[in-house]
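Student: Sequence and predicted structure are below.
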Amino acid sequence: MDLPAPTLKGYTPHTSIAEKFESIIRLGFANTRMKDFYDIWLLIQQFDFERDELKLIIQQIIKNRGTIVKSSPIAFEEAFYNHSLKQDQWKAFLRDISHKVIPLEQVILDLRNFFSDLIF
């Protein structure tokens, strides 16, 4: 077959992180998408990010969506990651993806540290 090569479009890792981060802070405690926490956590371990570019993309997405950013979003607080409901959601997510146990607290603290100079 003589067909042209397919063209694939997708988000850059910077945009993926920014989109997921905005959802996490917008949804707060109502967030049930543990996958977003995991995806960001995995990305920040696999790639080196240009911090200024990431900050700009995060700011643009937050502005475009009218998201209000609190100085300390609930999703990055101990009350979130130690809550029994969030613990259960996290364990169920890890079971679904057959991933070794990694504490939700560790993931969120890693994310809070990663985002600290970008947004907090």
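Tutor: It's in. Residues are numbered from 1 along each chain as shown.
Student: going forward, measure contacts and count neighbours with C-alpha atoms only.
Tutor: Noted.
Student: residues touching N31, list them.
Tutor: I24 (Cα atoms under 8 Å, 6 or more residues apart in numbering).
Student: In the chain, what residue spans correspond to helices?
Tutor: Using DSSP state H, the helices of the chain run over 13-27, 34-46, 51-65, 78-81, 84-96, 104-115.
Student: and those helices as a markdown table, adding mean neighbour count?
Tutor: As requested, the helices of the chain are exported to a markdown table (neighbours: other Cα atoms under 10 Å):
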| stretch | mean neighbour count |
| --- | --- |
| helix 13-27 | 19 |
| helix 34-46 | 16 |
| helix 51-65 | 15 |
| helix 78-81 | 16 |
| helix 84-96 | 15 |
| helix 104-115 | 17 |
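Student: could I get the ones you listed as TSV with distance to T7?
Tutor: Shown next, in TSV, are these (distance: least, Cα to Cα, whole Å):
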stretch	distance to T7
helix 13-27	18
helix 34-46	24
helix 51-65	24
helix 78-81	40
helix 84-96	31
helix 104-115	33
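Student: Next up, a structure to set beside the first:
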Amino acid sequence: MKVEPVREADKYQGARLSVKADLAGAKIHVLIDIGFGDYVYPDPKHEIFPTLLPGLPQGRILMYPPETVISEKFEAMIRFGEANGRIKDFHDIWVTTQTFRFDLANVVEAVHGTLRRRETAIPSEMPIGLTGAFAAIVEERGLWSGFLRRASPAMGLPSFSDVQSELRSFFGPIIATLGAPEGAQGIWHPDSRSWRNN
């Protein structure tokens, strides 16, 4: 087991726990990122975490809300701009928006609080990470294709530009209401991948 500091240059730092194990000859490497001082909204809740092995009890874990997961990855997208190599963040946000319903007011509060805490400017337009210019950079560097090679083929992931398009639909109303969060109204429906009034 090894613990290393991460985000050393940031005001709010964290640690990365690295655990290597051997299970019946299979090598397992687990990484756990631990954050300190992050803005978390809504409050964390205890959730049941499914087990991968049949017959074992499921874990009950205090979990970050998906709004906070999205807001932290979106903040990194803004902060790193063209230099962003965190390509898995795009996948993670995409999967999260396909899985959960969101109240726009809660997501706006989570994003606004994260940007404020990390002293990142509130965007007035789509960040570079969601533009065609960045898609060209990703293509040129082979970032998405490299990610796809490491991912399970069963995941059936779309092209990077398709992921960007869906994320623009998700983040458009969020960016539009960050300056006046009290006006944020709408529900994200993962089945139709759209914001609606109910």
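Tutor: Right, received. Where do you want to start? This structure is a prediction, so every number in the text was calculated from the model and none was measured.
Student: Post the TM-score for the overlay when you can.
Tutor: Once superposed, the chains reach a TM-score of 0.86 (TM-score structural alignment, normalised by the length of the first structure), with 114 aligned residues with a Cα RMSD of 1.6 Å.
Student: ok, back up a step: can you say which of the helices of the first structure is nearest to S71 of the first structure?
Tutor: Nearest to S71 of the first structure, of all those, is helix 13-27, at 10.6 Å by Cα to Cα.
Student: Against which helices or strands is that closest one packed?
Tutor: Other elements packing on helix 13-27 of the first structure under the criterion 3 or more Cα pairs under 8 Å, 6 or more residues apart in numbering; DSSP states H and E are helix 34-46, helix 51-65.
Student: tell me the contacts of the equivalent of E78 of the first structure over in the second structure?
Tutor: In the second structure, the residue matched to E78 of the first structure (TM-score structural alignment) is G132. Under the criterion of Cα under 8 Å, 6+ apart, the neighbours of G132 of the second structure are S161.
Student: switch the cut-off to 10 Å
Tutor: Contacts here follow Cα atoms under 10 Å, 6 or more residues apart in numbering; on that basis G132 of the second structure touches V138, S161, Q164, S165.
Student: R86 of the second structure now?
Tutor: For R86 of the second structure, the contact set (Cα under 10 Å, 6+ apart) comprises K73, A76, M77, F80, L143.
Student: follow-up on the earlier one: same list (the contacts of G132 of the second structure) but as CSV, adding distance to A121 of the second structure.
Tutor: Below are those laid out as CSV (distance: Cα to Cα, whole Å):
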residue, distance to A121 of the second structure
V138, 24
S161, 25
Q164, 21
S165, 23
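Student: so which of those residues persist in the first structure?
Tutor: Retained in the first structure: S161, Q164, S165, out of the contacts of G132 of the second structure (criterion both residues aligned by TM-score structural alignment, their matches' Cα atoms under 10 Å).
Student: Now do the residue nearest to the first one when sequence neighbours are not counted against E72 of the second structure, distance only.
Tutor: When you say that, I think you mean S161 of the second structure. Spatial nearest neighbour of S161 of the second structure, chain neighbours left out: A135 (6.3 Å); criterion: Cα to Cα, 6 or more residues apart in numbering. Taking Cα to Cα, to the nearest Å as the measure, A135 of the second structure falls 21 Å from E72 of the second structure.
Student: and what of I128 of the second structure?
Tutor: I128 of the second structure sits 16 Å away from E72 of the second structure, going by Cα to Cα.
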